[in-house]
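Chemist: my questions are about this predicted structure, shown below with the sequence.
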Amino acid sequence: MTDPIVHSETPVTLVGAGDATPEDLQNSLTLAPTCVAADGGAALCLSARAEIAAVIGDFDSISAETLAQIPPERHFEITEQVSTDFEKALIRIAAPLVLGVGFLGGRIDHQLAVFHALSAFPERRCLLLGHEEVVCLAPPRIELPMQPGERVSLFPMAAVTGHSEGLHWPIEGLDFAPASRIGTSNRALGPVSLSFGSPDMLLILPRRLMPALVARLSPPDAARWPARAG
C-alpha cells in the first residue's frame, strides 16, 4: 500500500500537462479547491495562479524554472519508471474524489494510460475533465440528471455487465468487453440510472454534468468500489 502525500476532506484537483486551459483549471478548483500538479502540469497551475499543494512525478517533464517557483517542501519526486505521472499522483492522494485536468486530449498513449489507471485503481475515485466531456470509472450504481437526447457512452475496460433505466438502448443482459461489445453513443430519454457488476466500465458524459457528478461521487456514503485484490 502506498502512503498518501496529500490528505483532503474535500475533492482535489490534479493537473496534468495535457490539453487544458487556465479556465478549465479554475472551473475544477471551484469544486475541488486543493490543487496538486502531476509533474509538468505545474506549468498550467502557475499560469492560472493556482496555489500548488504538491507536485508529484518523476520530474522529467517539468522545467527547473517551474520547480523553482514551488516551495521545495512541496516537491515529491517519484523516480520509478513503471507507472505514469498520473498514476504516481493519483495513488498518493487521499480524498473523496480527484478531478483530473489536463489528462484528456493530446497524446493518445497518455490518454489510454490514464484510462488504464482509472480501471487499475477503482478505489481512487477520479473524474476527468475534457473540452466537451467528462470521463470516470462507473461506480457500482449512479443516478444521472440527464436531459432527453444527451449522449451517454460506455466503454468497457474488461468484461462487464450492467443494468440501466432511462437509456434509449437498455444495457440489461448485454455482455460488454473491449474486443466484442461496447456502448458508444447511447442516448438518454431523461434521468438515467446505471449499475454495474464490476469496476470495468468507463462512463463518458457531457461536460455540463461535472458539478452533478462531483456531488454524486464525493459523499462518504456514495457507492464505491474496493481496491483490486493484489
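Modeler: Yes, it's here. Numbers count the residues shown, from 1 in each chain.
Chemist: C-alpha only now, for contacts and for neighbours.
Modeler: Will do.
Chemist: tell me what the longest strand anywhere in the chain is packed against?
Modeler: Under DSSP state E, the strand in the chain containing the largest number of residues is strand 183-196. If contacts are counted by 3 or more Cα pairs under 8 Å, 6 or more residues apart in numbering; DSSP states H and E, strand 183-196 sits against strand 141-144, strand 151-156, strand 162-167.
Chemist: and that strand, what's buried?
Modeler: For strand 183-196, the neighbour count (16 or more other Cα atoms under 10 Å) marks 183, 186-190, 192-196 as buried.
Chemist: which among those gets closest to residue 164?
Modeler: For those, the residue nearest residue 164 by Cα to Cα is residue 194; the value is 4.6 Å.
Chemist: any idea how many residues pack against the nearest residue to that closest one once chain neighbours are set aside?
Modeler: Nearest residue to residue 194 in three dimensions, chain neighbours excluded: residue 164, at 4.6 Å (Cα to Cα, 6 or more residues apart in numbering). Residues near residue 164, counting by other Cα atoms under 10 Å, number 18.
Chemist: check it against this one:
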Amino acid sequence: MEGTVLEHRDFFSRGSFALVILNNTLPKEAPILWELARVRVCADGGANRVYREMPSPAERLCLLDQITFFRFVPDHIVGDLDSIEPSIREIYASKGSEILDMSSDQDSTDLHKCVSFLRDSSRGDEVERIVVLGALGGRFDHELGNLNVLFAFPGLRICLASDENLVFLLRHGVLHEIRARVGAHCGLVPLGERSQSSTTTGLRWNLDSTAMAIGSLISTCNVVENEVVKVQSDVDLLWTMER
C-alpha cells in the first residue's frame, strides 16, 4: 500500500501550483496565491473578478492601472468566453494573455475546460497541483459541477479553496496522511459510489472499515483530533476541511 502525504499547506508552495480563477467571489488571500502561483488561468468570467477584485484598495483609489495590470495579468483565459466583458478581454489580450475559445464544447463547465487545458498542455508539466478559487459558495449547481471535476480528473491533485474550506479528492487504495489543524471541522463523503470499507485515524469519530454511501451513513461534522489524519478507502472520497 503506497502512502501519500497531503499536507494542505503544500498546495500553496511557491511555484508548485497552477491557480484557476472562477467567476465567483474570491477569497481574501487571492492576491497572495496569485503571486505564489506558477501558472495563472482565468475561467471565462473569472477574468472580470481578477480585474475588479484583485487590486488592493490603494491601487483602485490611485487608479494605478499599469501596476495593476503588471501584477494581475492572467497567463491564459479559457472557456466559452460568454461571460468575460469585451473591454476586459481586450485589455488582457493587449497585455499578453492567451485567450482560448472553447465554446464549441457545450458539454463541460469552464472549470473542466481549464483543467483539461492544463492537463493537455505543456503548462501542466510545470506544476504539481491545481488550486481553484471561486469554486465554493454561490449557486449550488455550480458547486456540484466543480465537485464533479475532482472526480473527472482523479489523477490530478486539485484543491478547491475558499476563505472557509479546502476540498480535494482522496484516491482509493492509498493510505492518505493529511496534516490538518487540530479542532478543524471536516468531512469524508463517497460522492461517486458506495464505500464498503473506509478507515480513519486522527478524527473525533473515526471510521473502522465502515460502509458509507449518499442516502446512508457519511462522515460529516467530524473534527480533527490529531495533527495527522490517516484515511484509507476502497473508493474515492471527497475530503473537506475547515481552514
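Modeler: Arrived safely, thanks for sending. All values derive from a computational prediction rather than experimental measurement.
Chemist: so which of the helices and strands packed on strand 183-196 of the first structure gets nearest residue 207 of the first structure?
Modeler: For residue 207 of the first structure, the closest of those is strand 151-156, at 10.8 Å, according to Cα to Cα.
Chemist: and the closest one, which stretch of the second structure?
Modeler: Aligning strand 151-156 of the first structure against the second structure (TM-score structural alignment) gives residues 185-190.
Chemist: run the chain-centre distance for the matching stretch.
Modeler: Mean-position distance between stretch 185-190 of the second structure and its chain equals 16 Å (Cα atoms, centre = their mean, to the nearest Å).
Chemist: ok, and for it, which residues are buried?
Modeler: Buried, per 16+ other Cα under 10 Å, within stretch 185-190 of the second structure: 185-190.
Chemist: before we move on, what about stretch 60-73 of the second structure?
Modeler: So, applying 16+ other Cα under 10 Å, buried residues of stretch 60-73 of the second structure: 68-69, 72-73.
Chemist: what does stretch 75-83 of the second structure give?
Modeler: By neighbour count on 16+ other Cα under 10 Å, the buried set for stretch 75-83 of the second structure is 75-81.
Chemist: trace it over to the first structure and give me the residue numbers.
Modeler: Going by TM-score structural alignment, stretch 75-83 of the second structure lines up with residues 53-61 of the first structure.
Chemist: can you give the contact residues for that stretch?
Modeler: When contacts are defined by Cα atoms under 8 Å, 6 or more residues apart in numbering, stretch 53-61 of the first structure is touched by residues 6, 34-40, 42, 74-81, 84-86, 88-89.
Chemist: go again with 7 Å.
Modeler: Stretch 53-61 of the first structure is contacted from outside by 34-40, 42, 74-79, 85, 88-89, using Cα atoms under 7 Å, 6 or more residues apart in numbering.
Chemist: got it, and stretch 23-34 of the first structure?
Modeler: By Cα under 7 Å, 6+ apart, the residues outside stretch 23-34 of the first structure that reach it are 10-13, 53, 99, 101.
Chemist: widest-spaced pair of these?
Modeler: 10 and 101 (16.6 Å).
Chemist: of the two, which one has the most company?
Modeler: Set side by side, residue 10 of the first structure and residue 101 show more neighbours around residue 101, with 30 against 17, by other Cα under 10 Å.
Chemist: and the gap between that one and residue 174 of the first structure?
Modeler: 32 Å (Cα to Cα, to the nearest Å).
Chemist: mind checking the longest helix of the first structure?
Modeler: As assigned by DSSP state H, the longest helix anywhere in the first structure is helix 108-120.
Chemist: average offset between the helix or strand just after it and the second structure?
Modeler: The first helix or strand that comes after helix 108-120 of the first structure along the chain, using DSSP states H and E, is strand 126-129. Strand 126-129 of the first structure, aligned to the second structure and superposed, deviates on average by 0.7 Å (mean Cα distance after the TM-score superposition for the first structure).
Chemist: and strand 126-129 of the first structure, how far from the chain's centre?
Modeler: On Cα atoms, centre = their mean, the centre of strand 126-129 of the first structure falls 3 Å from the chain's centre.
Chemist: equivalent range in the second structure for it?
Modeler: The aligned range for strand 126-129 of the first structure is 158-161, by TM-score structural alignment.
Chemist: which residues sit against that stretch?
Modeler: Contacts for stretch 158-161 of the second structure (Cα under 7 Å, 6+ apart): 129-133, 135, 150, 166-168.
Chemist: looking at the residues you listed, which is nearest residue 24 of the second structure?
Modeler: Nearest to residue 24 of the second structure among the contacts of stretch 158-161 of the second structure, with distances taken as Cα to Cα, is residue 135, at 7.2 Å.
Chemist: next one: the alignment partner in the first structure of the closest one from residue 137 of the first structure, what distance?
Modeler: Under the alignment by TM-score structural alignment, residue 135 of the second structure pairs with residue 103 in the first structure. Separation of residue 103 of the first structure from residue 137 of the first structure (Cα to Cα) stands at 14 Å.
Chemist: check residue 206 of the first structure too.
Modeler: Distance from residue 206 of the first structure to residue 137 of the first structure, by Cα to Cα: 15 Å.
Chemist: the two - which one has more neighbours?
Modeler: residue 137 (28 against 18).
Chemist: buried stuff in stretch 103-117 of the second structure?
Modeler: Neighbour-count burial for stretch 103-117 of the second structure [16+ other Cα under 10 Å]: 109-115, 117.
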